[in-house]
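Student: this is a predicted model, with the sequence first.
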Amino acid sequence: MRSSPLSMLYGSVRIPGVFMSESHSETQGRPGFTTRIAIGVLAGVACGLFFGEHTQWIKWVGDGFVGLLQMAVLPYVAVSLIANVGRLSLRSSLRLLRTSLLVLCLLWGIGFVVLLIMASAFPRWETGSFFSSRFTDEPPVAEWLDLFIPSNPFRSLADNSIPAVVVFCLGLGIALMSLPNKRSLLEPLDVLADALAGLNKLVVRLTPIGMFAIVAHTAGTIDPVQFSLIQGYLLTYSVAALIVSVVILPATVSAITPLSYWQVLRASRDPLVAAFVIGNTLSCCRW
């Protein structure tokens, strides 16, 4: 059977830690990693509701955990892109590019449909017209060149400018394709990727503590009046996120890769919970 370009890339790209949840499987008398995350979230909710604003001091624990998660994300993305694009041939890279564009358009289509459905779920509010000085303020201008053109790759890494970093790494990986002695560079990059994966594993072990701190601070400091105003948005967002992340995206991934639906769901359950609580998908890219 002829393999698809995405399956070829899946076989050649090493993604250590993508089945992190399986390595944290339940042992004798010890809860699994997902169970510990759920316990941390529930304990954080109980702590925040019980102690209220006294949980403000714990915010630095959650911020530190998010920072540690982001620590190895962009370096790993850069190293992996350079190494795995560089080891491809020109023919396979063109096939992969064509298939990737189709998958990207499919994901964009799913996103637009979900946004339209979510927007129609909110009622129309008729309010009075009041003047505000914000109406005269000019909106901030997006620096598209700085966002996508890596004029200084190191500054792009420091600023977490993901599009610019991806453009630089793809360009360097494409340049590596035709080099005869590229293996001498690819092997050290693989070792560096493994080291970054090991660093990420150390940070991931702190996830239950980080989830507890983030949820406790949020539950303890949120204004009940403000919560009552946004509960419709939270309900709509939660339902849409649950349907997309548990049903639509795993089914799409299983349709274009050798993985089954349940394999995708088991591999993504921990980062999905973390991304939903943290509210920052970048922190969970290297889970």
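Tutor: Good, I have the coordinates.

Student: all contacts plus neighbour counts: C-alpha atoms, from now on.
Tutor: OK.

Student: distance of Val77 relative to Leu235?
Tutor: 33 Å (C-alpha to C-alpha, to the nearest Å).

Student: the two: who's more crowded?
Tutor: Set Val77 next to Leu235 and count neighbours by other C-alpha atoms under 10 Å: Val77 wins out with 18 against 11.

Student: mind listing what's buried in the helix or strand encompassing Pro188?
Tutor: In this assignment (DSSP states H and E), Pro188 forms part of helix 183-204. For helix 183-204, the neighbour count (16 or more other C-alpha atoms under 10 Å) marks Leu186, Leu189, Asp190, Leu192, Ala193, Asp194, Leu196, Ala197, Asn200, Lys201, Val203, Val204 as buried.

Student: that helix packs against which elements?
Tutor: Packing contacts for helix 183-204, counted by 3 or more C-alpha pairs under 8 Å, 6 or more residues apart in numbering; DSSP states H and E, involve helix 59-71, helix 73-86.

Student: what's the helix or strand following it in contact with?
Tutor: Scanning forward in sequence from helix 183-204 by DSSP H and E, the next helix or strand is helix 207-221. Residues outside helix 207-221 that contact it (C-alpha atoms under 8 Å, 6 or more residues apart in numbering): 36-56, 58-59, 61-63, 65-66, 274, 277-278.

Student: emit the PyMOL select command for whichever of these are buried.
Tutor: Only the buried entries of the contacts of helix 207-221 go into this PyMOL selection, using 16+ other C-alpha under 10 Å:
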select buried, resi 36+37+38+39+40+41+42+43+44+45+46+47+48+49+52+53+55+56+58+59+61+62+65+66+274+278
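
Student: which of the contacts of helix 207-221 fall in strands?
Tutor: Among those, DSSP state E puts none in strands.

Student: all helices of this structure, in order?
Tutor: 5-12, 20-23, 33-51, 59-71, 73-86, 90-120, 144-148, 153-158, 162-177, 183-204, 207-221, 224-243, 249-256, 261-278 (DSSP state H).

Student: and those helices as TSV, adding distance to Trp287?
Tutor: Below are the helices of the chain laid out as TSV (distance: least, C-alpha to C-alpha, whole Å):
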stretch	distance to Trp287
helix 5-12	17
helix 20-23	7
helix 33-51	13
helix 59-71	8
helix 73-86	9
helix 90-120	21
helix 144-148	25
helix 153-158	19
helix 162-177	17
helix 183-204	7
helix 207-221	11
helix 224-243	19
helix 249-256	16
helix 261-278	6
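
Student: looking at the ones you listed, which is buried most?
Tutor: helix 207-221 (a mean of 24; mean count of other C-alpha atoms under 10 Å).

Student: take a look at this one as well, against the first:
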Amino acid sequence: MKLWKQLGTTNQIMIMLVVGVVVGLSVGEAVAPIKMVGDVFLRLIQMSVVLLVMGAVVEAVGSLSPKDLGKLGVKSLAWFMFSTVIAAAVGIIFSLLLNPGKGLTLDTQTSNAISVPDTTINDLVVDFFPTNVIKSMAEGNMIQVIIFAILFGIALSFIQKEQGNSKLLDLLKEFNKIIIQMVTFIMVLAPFGVFALITWVTGTIGVKVILPLGKFLLTFGLATVFFLVIWFIFVGLYVKVSPLLIFKRMKRILIVAFTTTSSAIALPVEMEDAELKLGISKRISKLVLPLGLALNSNGLATFLAVACITLSQVYGLPINLSTIISIVLLSTLATLGTVVVPGGGLVALAIVVPSMGIPVEGIALLAGIDWFSGMFRTLSNVAGDTTIALMIAKDENEIDRNILS
């Protein structure tokens, strides 16, 4: 037990990930009941995320002057859009080079029809704004929660400026500390939760589903890795720190993101390591990281781009310059506020695919491997959020260089 604790959470998760794959492939579908353990872990984390996000955003915004908030908000959005467009473009390039849709056919794999929401980009934008924030919290609608938290924080900022102090802000800071401590307790279970989830996925889904779409996963995986390599190099040059050092300090964040396939579940670890391992100030991390959770989805943009090209090739649809531009723009817009829990990629795909004139039935072709796609999506999403927070912290001179060295 003592040796296990000395390994640290990162190494524990990696060990249990490998063990889970071996057990799942060895035992097969009989291992399905173990999913309950993973589901309990995910729920324990998810029950805290809404409060964590709302509390962090209100505290961050409430502590800022309206002028500083506007500057940081615009800068964050600009970086989010820039990285998302680059990620989508990389997905397009790799799809055109590797042709993942060539040779794929729609057969029994698409027999399991999925529900396609009747949602347009306009509907998506309107849905950013809540009618009832309690309902938004209950449903885990992060973008609506964040919109409310920003407005609440702005009002608190004005009160703070008028009165010189706010008891509510002090109370919020204490509340946020308690939530973080609770999440820290829950993260002790992370290796076992990951083991259960990976064992279930490999045991029940296994190789039989992956093989027919191996080229799609290979294309998406290579595009993700390529994007992350060039992005880390860019961030390293911008911040004037070795990209390898940044990657090393983010290792635990990336492993949790990859194994849980949920940006929301990775957020508590992301916020902790951003401050303690990357030296990002609390002011920046508590504002930029929750915003990135809802507004920055590099991995999802890459996924949507690769998926659209793949399905276009499956159906023999023409791919020209206007098609490529449309895919990049739609992939970027559809990532805004998309569900940040496992399975959210299919929701965004169901928005983009009809807009591109691709038959919606093709979505079912990719539904069976959504968990595996989600691993790469979440990895890129979380990496983008954290590195953008790091760049903004550099701009604001709010990096502790004694930590990041």
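Tutor: Received it, and whenever you're ready, just let me know what you need. Please read all numbers here as calculations on a predicted model, not as lab measurements.

Student: that older thread, nearest to Asp270 of structure 1, out of the helices and strands packed on helix 183-204 of structure 1?
Tutor: Closest to Asp270 of structure 1 of those is helix 59-71 (C-alpha to C-alpha; 13.5 Å).

Student: show me what Met250 of structure 2 aligns to in structure 1.
Tutor: Applying TM-score structural alignment, one finds that Met250 of structure 2 aligns to Ser268 in structure 1.

Student: stretch 305-320 of structure 2 aligns to what range in structure 1?
Tutor: So stretch 305-320 of structure 2 sits over no part of structure 1, by TM-score structural alignment.

Student: what residue of structure 2 matches up with Ser12 of structure 1?
Tutor: Using TM-score structural alignment, Ser12 of structure 1 pairs with nothing in structure 2.

Student: so how far is Pro180 of structure 1 from the closest residue to Ser12 of structure 1 other than its chain neighbours?
Tutor: Nearest residue to Ser12 of structure 1, sequence neighbours excluded (C-alpha to C-alpha, 6 or more residues apart in numbering): Asn84, at 7.2 Å. Asn84 of structure 1 sits 16 Å away from Pro180 of structure 1, going by C-alpha to C-alpha.

Student: try Ala267 of structure 1
Tutor: Taking C-alpha to C-alpha, one finds Ala267 of structure 1 at 36 Å from Pro180 of structure 1.

Student: please apply the same query to Arg124 of structure 1.
Tutor: 63 Å.

Student: what's the answer for Val114 of structure 1, then?
Tutor: From Val114 of structure 1 to Pro180 of structure 1 the distance is 46 Å (C-alpha to C-alpha).

Student: and for Leu172 of structure 1?
Tutor: Following C-alpha to C-alpha, the distance that separates Leu172 of structure 1 from Pro180 of structure 1 is 15 Å.

Student: and if you look at Glu22 of structure 1?
Tutor: 38 Å.

Student: also Ser100 of structure 1?
Tutor: For Ser100 of structure 1, the distance to Pro180 of structure 1 equals 26 Å [C-alpha to C-alpha].

Student: swap in Arg286 of structure 1?
Tutor: 30 Å.

Student: those two: who's more crowded?
Tutor: More neighbours surround Arg286 than the other of Arg286 of structure 1 and Pro180, with 25 against 8 (other C-alpha under 10 Å).

Student: the more buried one pairs with which position in structure 2?
Tutor: Arg286 of structure 1 maps onto Pro268 in structure 2, by TM-score structural alignment.

Student: ok, now Gly232 of structure 1?
Tutor: Per TM-score structural alignment, Gly232 of structure 1 is aligned with Lys215.

Student: which one is that match nearest to, not counting chain neighbours?
Tutor: In space, Lys215 of structure 2 is closest to Pro100, 5.2 Å off (C-alpha to C-alpha, 6+ apart).

Student: what about that neighbour, how many neighbours?
Tutor: Residues near Pro100 of structure 2, counting by other C-alpha under 10 Å: 25.

Student: got a list of what it touches?
Tutor: So Pro100 of structure 2 contacts Lys215, Phe216, Thr219, Thr310, Gln313 (C-alpha under 8 Å, 6+ apart).

Student: between those residues, which is nearest Pro66 of structure 2?
Tutor: Thr219 (43.9 Å).

Student: for Leu222 of structure 2, give me its contacts.
Tutor: Leu222 of structure 2 touches Phe94, counting by C-alpha under 8 Å, 6+ apart.

Student: and it, how far from Phe82 of structure 2?
Tutor: 20 Å.

Student: ok, Asn165 of structure 2 next?
Tutor: In terms of C-alpha to C-alpha, Asn165 of structure 2 sits 37 Å off from Phe82 of structure 2.

Student: ok, Leu172 of structure 2 next?
Tutor: 33 Å.

Student: cool, and Met36 of structure 2?
Tutor: Distance from Met36 of structure 2 to Phe82 of structure 2, by C-alpha to C-alpha: 39 Å.

Student: can you find the partner of Val61 of structure 2 in structure 1?
Tutor: Under TM-score structural alignment, Val61 of structure 2 pairs with Val85 in structure 1.

Student: what sits against that match?
Tutor: Ser93, Leu170, Gly173, Ile174, Met177 are the contacts of Val85 of structure 1 under C-alpha under 8 Å, 6+ apart.

Student: quick one: map Leu185 of structure 1 onto structure 2.
Tutor: Under the alignment (TM-score structural alignment), Leu185 of structure 1 maps onto Leu168.

Student: er, Leu74 of structure 1 actually
Tutor: In structure 2, Leu74 of structure 1 lands on Val50 (TM-score structural alignment).

Student: its match: what's it in contact with?
Tutor: Met137, Gly140, Met142, Val145.

Student: list the contacts for the first one?
Tutor: If I follow you right, that is Met137 of structure 2. Val50, Val145.

Student: map it across to structure 1 for me.
Tutor: Using TM-score structural alignment, the partner of Met137 of structure 2 in structure 1 is Leu157.

Student: how near is that match to Val166 of structure 1?
Tutor: Using C-alpha to C-alpha, which is the criterion applied here, Leu157 of structure 1 is 10 Å from Val166 of structure 1.

Student: cheers, nothing more for now.
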